[in-house]
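Engineer: sequence? don't have it. structure:
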């Protein structure tokens, strides 16, 4: 007996939803059973069970009729959202696990896909996959979208990443491997197909679309959200996105399962250290899907002992004063320019001209080389900040002007059209050959040709460190010539990161590569030496 507070009817005259609203002084749960009774009556009369909402004005919960437990919502769905939700009730468990081999063809990838699908079959709405950088997380995501759409679980999906370059990279892969699905890349300055099946966005851009009175998307616009590199900071900074949208959620991360923080597991409603699937660096290297690194530990007297102001030349003192002024403006350094610099401070800002020279000369002499060992391979130098990166590029151009102005390039957020530079760096036939990066190349960039990483900054987050190491782990066929594939990459560590994280050089030596020119010179010298033997001398 009694009347429902609100019933939303569809265009066909049948109920889409029933709402039971209680006073704000009461718990919304007080109206749950009452709403279910109203839904029973409406189902008996109209032959369709409406979606159930119950609320006290502050908190709103939904029972969608798909078998999930009640869950809290940010807001109500639109009529279109509700119609699609009711249509989904006819779906079956995901039983078509057939993976398109053109998308994912490795056994561990197929295992990860099946693990998430089976998790969803058990009425879970969130899945988490741990896979080392370079093992195909994006391809796994594409296969999951393919399988979930084929099984009629997903119609519209959203892919989120923290940088535009990563969004564009993912979009290219989805378009290539799922060419029949409409796509949209959100940005703040272009037109969009807001009805596209697949939407790609940075977190901040999506916040801009939903953090307005006239929201671009409804809470039910997406059936699935995929998070690239899911970790605590994303949920802390952009949690409003996941509170707003009512969808399935899949998190991808390269962070080792034991390093994923507890709060991330809690967000995905999982036990600590137990994602749906994990395939980590050591396993991938052992299976031949990634390459390992050779750690080359470097240092300098300045890094060990600091800078003694009185021991500097006038030119170095002038340079140090400029550093002080720059860092003081950026609130990174205190004190007067005429003081000594402790060794611990060197790890915060390494601007010493001599140190930069040593780092670059060491790289060019001992770094892995290609093209008959004549040219340094693709290299990333991780710099501390923008000014540090500028000084590295300036010093390279002074030391090695013969390589031209584009050979070594600064890539960070201060650089206009940095994404274009990233695309050029990712092209094996284009320059720059050496990228000096401040944060932008730390994660997510897929450049298999990278064979040298220079850590010219101190890292104290193991998650970030492993992500940076991942820039070099990808396989690359014929990199050193026909049949000569990439087998390892070098890490030049100038700031004690390998020791800090308990990493060695993996038991492999650090023998320098000798260029073709050097080998020819050495061979000629050796021939000349032997030709001096008595038996090769002519009588006068």
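Structural biologist: Great, that's in hand. Here the structure is a predicted model, which means the values were calculated and not measured.
Engineer: use CA for all of it now, contacts and neighbours both
Structural biologist: Noted.
Engineer: contacts only, for residue 342.
Structural biologist: By CA atoms under 8 Å, 6 or more residues apart in numbering, residue 342 lies in contact with 305, 306, 307.
Engineer: ok, residue 222 touching residue 247?
Structural biologist: Yes - using CA atoms under 8 Å, residue 222 is in contact with residue 247, at 6.1 Å.
Engineer: number of nearby residues for residue 35?
Structural biologist: 23 (other CA atoms under 10 Å).
Engineer: list the contacts for it?
Structural biologist: With CA under 8 Å, 6+ apart, residue 35 has these contacts: 4, 18, 19, 20, 52, 53, 54.
Engineer: the residue most central in space within the chain: what secondary structure?
Structural biologist: What sits nearest the mean C-alpha location of the chain, by CA atoms, centre = their mean, is residue 444, with 3.8 Å. Three-state call for residue 444 (DSSP: H, G, I helix; E, B strand; the rest coil): coil.
Engineer: now do it against residue 178, distance only.
Structural biologist: Using CA to CA, to the nearest Å, residue 444 is found at 21 Å from residue 178.
Engineer: could you do residue 521 as well?
Structural biologist: 53 Å.
Engineer: residue 324 against residue 337, yeah?
Structural biologist: Yes - counting by CA under 8 Å, residue 324 touches residue 337, with 5.7 Å between them.
Engineer: strands of the stretch 101-250 of the chain, residue ranges please.
Structural biologist: Counting by DSSP state E, counting those that start in this stretch, the segments of the stretch 101-250 of the chain that form strands are 126-131, 157-161, 183-185, 198-202, 224-228, 248-253.
Engineer: okay if I get the ones you listed as TSV plus distance to residue 311 and mean neighbour count?
Structural biologist: Putting those into TSV (distance: least, CA to CA, whole Å; neighbours: other CA atoms under 10 Å) gives the following:
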stretch	distance to residue 311	mean neighbour count
strand 126-131	50	24
strand 157-161	48	22
strand 183-185	55	21
strand 198-202	49	24
strand 224-228	49	24
strand 248-253	48	20
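Engineer: okay, the ones you listed in TSV with distance to residue 473 next?
Structural biologist: Putting the strands of the stretch 101-250 of the chain into TSV (distance: least, CA to CA, whole Å) gives the following:
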stretch	distance to residue 473
strand 126-131	13
strand 157-161	21
strand 183-185	28
strand 198-202	25
strand 224-228	18
strand 248-253	16
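Engineer: below is structure B, check it against A:
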């Protein structure tokens, strides 16, 4: 029965990958079952004692190429056997059929094995026929990769192969201008060391690497050199570059095209869905591939020979790691967040809900994913290294706290006393994470803005306030701060600005992404406001929430304002990194006489205004460079209005009596009631006809779509749509998200997956990540995994170690728990807490 169950699953996996048991109108069958083969006498000894030494054998599944020749040997084992037990048997069969590739599977756990490449590699889906055909063209040669000479002009030789013969290059006086005008990118010494570190790792037989490089040290250029190294030496045919945010797609594509276009083509997947195979470098967001399991449906494990994950612990965090692990071959992670960033901080020291603990676990998992369990990356180059070598600048950190924020930061919190409707004295306590969410203070926001503008670094050329990025709590908070900054600028610089001193740059603002580009290019809302010959942005402050954190490059930034508490070390590292790049301001000045009067043209520092003790939060006892004591905001606490603390209360009003007059039961089928189906259809028509929703769905701007539907479509008099009503109308056995409902409305998914279908997918991702060697225990692991996700009582019993309660649990019993290997009784709950959104499985 277990062998039959395994074969049924294998049959489905083969068909899903495009292999054919039967011929169709266009193509012949390319699967042979139980093929009889003759084993060469010289291969008999390799079979070992577990296989009958006979001159004949049977291949479970023999997959054929487009010409009908043997191509892949698939060795099937029963569900309770580890697929690897058939490894040598499959190798012998493969040799007898002149096959390079082997698949080993027990229906739950699968390995793809390239006999010319190394060891079997766990896969979650079987490779597609055309993908393996393409993959076959690459015969890896690690020795060539290791021996490749990578000099500082490794990238330049692609940009301009004969640059060294140019007169302007050979003239030392003209050389800097020649480099700048032609955009030539020479590798820095530490970037060459990073490449050498990969070569050394490959020489040791490693295929996973991690670069830990500070923001501003050129991770993308280093990645470009790695890509060239693998493609040029024939160790990769196609590279996948994963980013975690939509705006970084175009940025990465432009960066690679700028330095590699003469030799290799770069495309963004969503813009080239039909011809991405023609490119050597494919850029996409991990979210795009994760959506509706696109990575499994549209891509074969053999489609990419090198996968690079930018900002690794973001782009492979949670379920996204399944995308990364889907592809075989070499893997490189890039991160700016060190594993040991949280000093002397471990899981056991605080509760697991602490955001620092959760992020630390992600960091640990990132190092484990890239084969760096000992905490040592393949290559490390820190902010301190960059400052010491003269490539980066350190911040001057300014600690500024008002009395209100000091109380918010304290353990006791900010306490507001008030009287309720019955005249009783009540107290409400607010903590730092509730600032601008439940706790509002216009006076505090005014104080923050005034402090920033009075103490910010000035531009060394024009004397105006240096370019600044302010990080707000929310889009609403960003709008408030932008207005306050513009009002203050009117008073401080009369006539200089017309409400264009500060600009809100968030996803709700049209063309916000273009604003970030204009700010870098010094033409946001104009240029040269103080000196016409000086190209610097008229807008001096961009107020954002998260758009300008990761991957944003603006070297002439002089001030950063943390107007919000930060709980993620990655966010903190990224935000700090916006100011670390060096810059010479004379490059923007086009008046030689004025240049002579600029005393300090080179950026040597930037100011980081910390209004919520974020540095102290992450760095224990942080020694601030500058401390500013802010006065207490004026105003009566507990009352709403301008200049005062406001508190929002939720209320419930019920008038009169109500009783249940009758009750009637009626079973509704899987398609729901007709009125439900009509209700759902009307909603689909409504959102499809909305041009704003349609445009943002096409652009993948899901935050905008969800926010807009909640704001502009739900609870309107014409239909009173709501998420709960739509969930009920859909009649699915789990809780649907609004995004899923909209995806179905636009035909992006054909239907809603059941709870069990999603559980199967989540468990497959877990298996790919942890690769359990105990193959016989996989059914027990799956049973435990599903029960823990979907059953509150099981989850409560496990979390509180009340295992005796399982004796009477109808879903998962004590006997079921004993069948789970002991180490997985902790691994699976921790994995689910971090990576599986339980809300999706609620009824």
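Structural biologist: Here it is on my side, so go on. For clarity, every value in this text was computed on a predicted model and none was experimentally measured.
Engineer: residues contacting the residue lying closest to residue 495 of structure 1 once chain neighbours are set aside?
Structural biologist: Nearest in space to residue 495 of structure 1, with sequence neighbours left out and distances taken as CA to CA, 6 or more residues apart in numbering, is residue 458 at 5.4 Å. By CA under 8 Å, 6+ apart, the contact list for residue 458 of structure 1 reads 347, 348, 384, 495, 496, 497.
Engineer: and for the last one, the neighbour number?
Structural biologist: Applying the criterion other CA under 10 Å, we find 20 residues in the vicinity of residue 497 of structure 1.
Engineer: distance check, the equivalent of it over in structure 2 against residue 449 of structure 2.
Structural biologist: In structure 2, the residue equivalent to residue 497 of structure 1 is residue 614, according to TM-score structural alignment. In this view, residue 614 of structure 2 and residue 449 of structure 2 are 18 Å apart by CA to CA.
Engineer: name the SS class of residue 462 of structure 2, please.
Structural biologist: Assignment for residue 462 of structure 2 (three-state DSSP): coil.
Engineer: neighbours around it, how many?
Structural biologist: Residue 462 of structure 2: 17 neighbours (other CA under 10 Å).
Engineer: likewise residue 442 of structure 2?
Structural biologist: Residue 442 of structure 2: 21 neighbours (other CA under 10 Å).
Engineer: heading C-terminal from the host helix or strand of residue 11 of structure 2, find the next helix or strand.
Structural biologist: For residue 11 of structure 2, the enclosing helix or strand under DSSP states H and E is helix 2-16. Following helix 2-16 of structure 2 in sequence order, the next helix or strand is strand 31-38 (DSSP H and E).
Engineer: that next one aligns to what range in structure 1?
Structural biologist: Against structure 1, strand 31-38 of structure 2 falls on no residues (TM-score structural alignment).
Engineer: now the angle from that strand to helix 2-16?
Structural biologist: 120 degrees (axes from the mean of the first three to the mean of the last three CA atoms, to 10 degrees).
Engineer: now the following helix or strand past strand 31-38 of structure 2 against helix 2-16, angle please.
Structural biologist: Sequence-wise, the next helix or strand downstream of strand 31-38 of structure 2 (DSSP H and E) is strand 56-64. Per the same axes, to 10 degrees, the angle that strand 56-64 of structure 2 makes with helix 2-16 is 30 degrees.
Engineer: who's in contact with strand 56-64 of structure 2?
Structural biologist: So strand 56-64 of structure 2 is contacted by 19, 30-39, 70-76, 90, 93 (CA under 8 Å, 6+ apart).
Engineer: which ones are touching the residue nearest to the centre of structure 1?
Structural biologist: Residue 444 of structure 1 neighbours (CA under 8 Å, 6+ apart): 133, 166, 471.
Engineer: most neighbours out of these, which is it?
Structural biologist: Going by other CA under 10 Å, residue 133 tops the contacts of residue 444 of structure 1 with 28 neighbours.
Engineer: isn't it right up against residue 254?
Structural biologist: Yes - assessed by CA under 8 Å, residue 133 of structure 1 is found in contact with residue 254 at 5.5 Å.
Engineer: give me the distance between stretch 489-507 of structure 1 and the centre of its chain.
Structural biologist: 22 Å (CA atoms, centre = their mean, to the nearest Å).
Engineer: in the stretch 101-250 of structure 1, which spans are helices?
Structural biologist: 107-121, 137-150, 164-177, 203-210, 232-244 (DSSP state H, counting those that start in this stretch).
Engineer: oh, I was asking about the stretch 251-400 of structure 1
Structural biologist: Going by DSSP H, counting those that start in this stretch, the stretch 251-400 of structure 1 shows helices at 262-267, 281-286, 301-305, 314-329, 343-346, 353-366, 386-399.
Engineer: if we can go back for a sec, mind listing the shared neighbours of residue 133 and residue 254 of structure 1?
Structural biologist: With CA under 8 Å, 6+ apart, residue 133 of structure 1 and residue 254 have common neighbours residue 467.
Engineer: who's the closest spatial neighbour of residue 824 of structure 2, skipping the chain neighbours?
Structural biologist: residue 781 (7.6 Å).
Engineer: in structure 1, what residue corresponds to the one you found?
Structural biologist: Checking with TM-score structural alignment, residue 781 of structure 2 has no match.
Engineer: then residue 398 of structure 2?
Structural biologist: So residue 398 of structure 2 corresponds to residue 296, using TM-score structural alignment.
Engineer: what kind of secondary structure is the nearest residue to that match once chain neighbours are set aside in?
Structural biologist: Excluding the flanking residues, the one nearest residue 296 of structure 1 by CA to CA, 6+ apart is residue 492, at 4.9 Å. The three-state assignment at residue 492 of structure 1 reads strand, by three-state DSSP.
Engineer: next up, the contacts around residue 492 of structure 1.
Structural biologist: Here residue 492 of structure 1 is in contact with 295, 296, 297, 298, 363, 452, 453, 454, 455 (CA under 8 Å, 6+ apart).
Engineer: and it, how far from residue 137 of structure 1?
Structural biologist: Residue 492 of structure 1 is 27 Å from residue 137 of structure 1, by CA to CA.
Engineer: repeat for residue 327 of structure 1
Structural biologist: 39 Å.
Engineer: which of these two has more neighbours?
Structural biologist: Neighbour tally, residue 327 of structure 1 and residue 137, criterion other CA under 10 Å: the higher count belongs to residue 137, 22 against 15.
Engineer: quick one: what's aligned to the more buried one in structure 2?
Structural biologist: Aligned partner of residue 137 of structure 1 by TM-score structural alignment: residue 219.
Engineer: with that, I have no additional questions.
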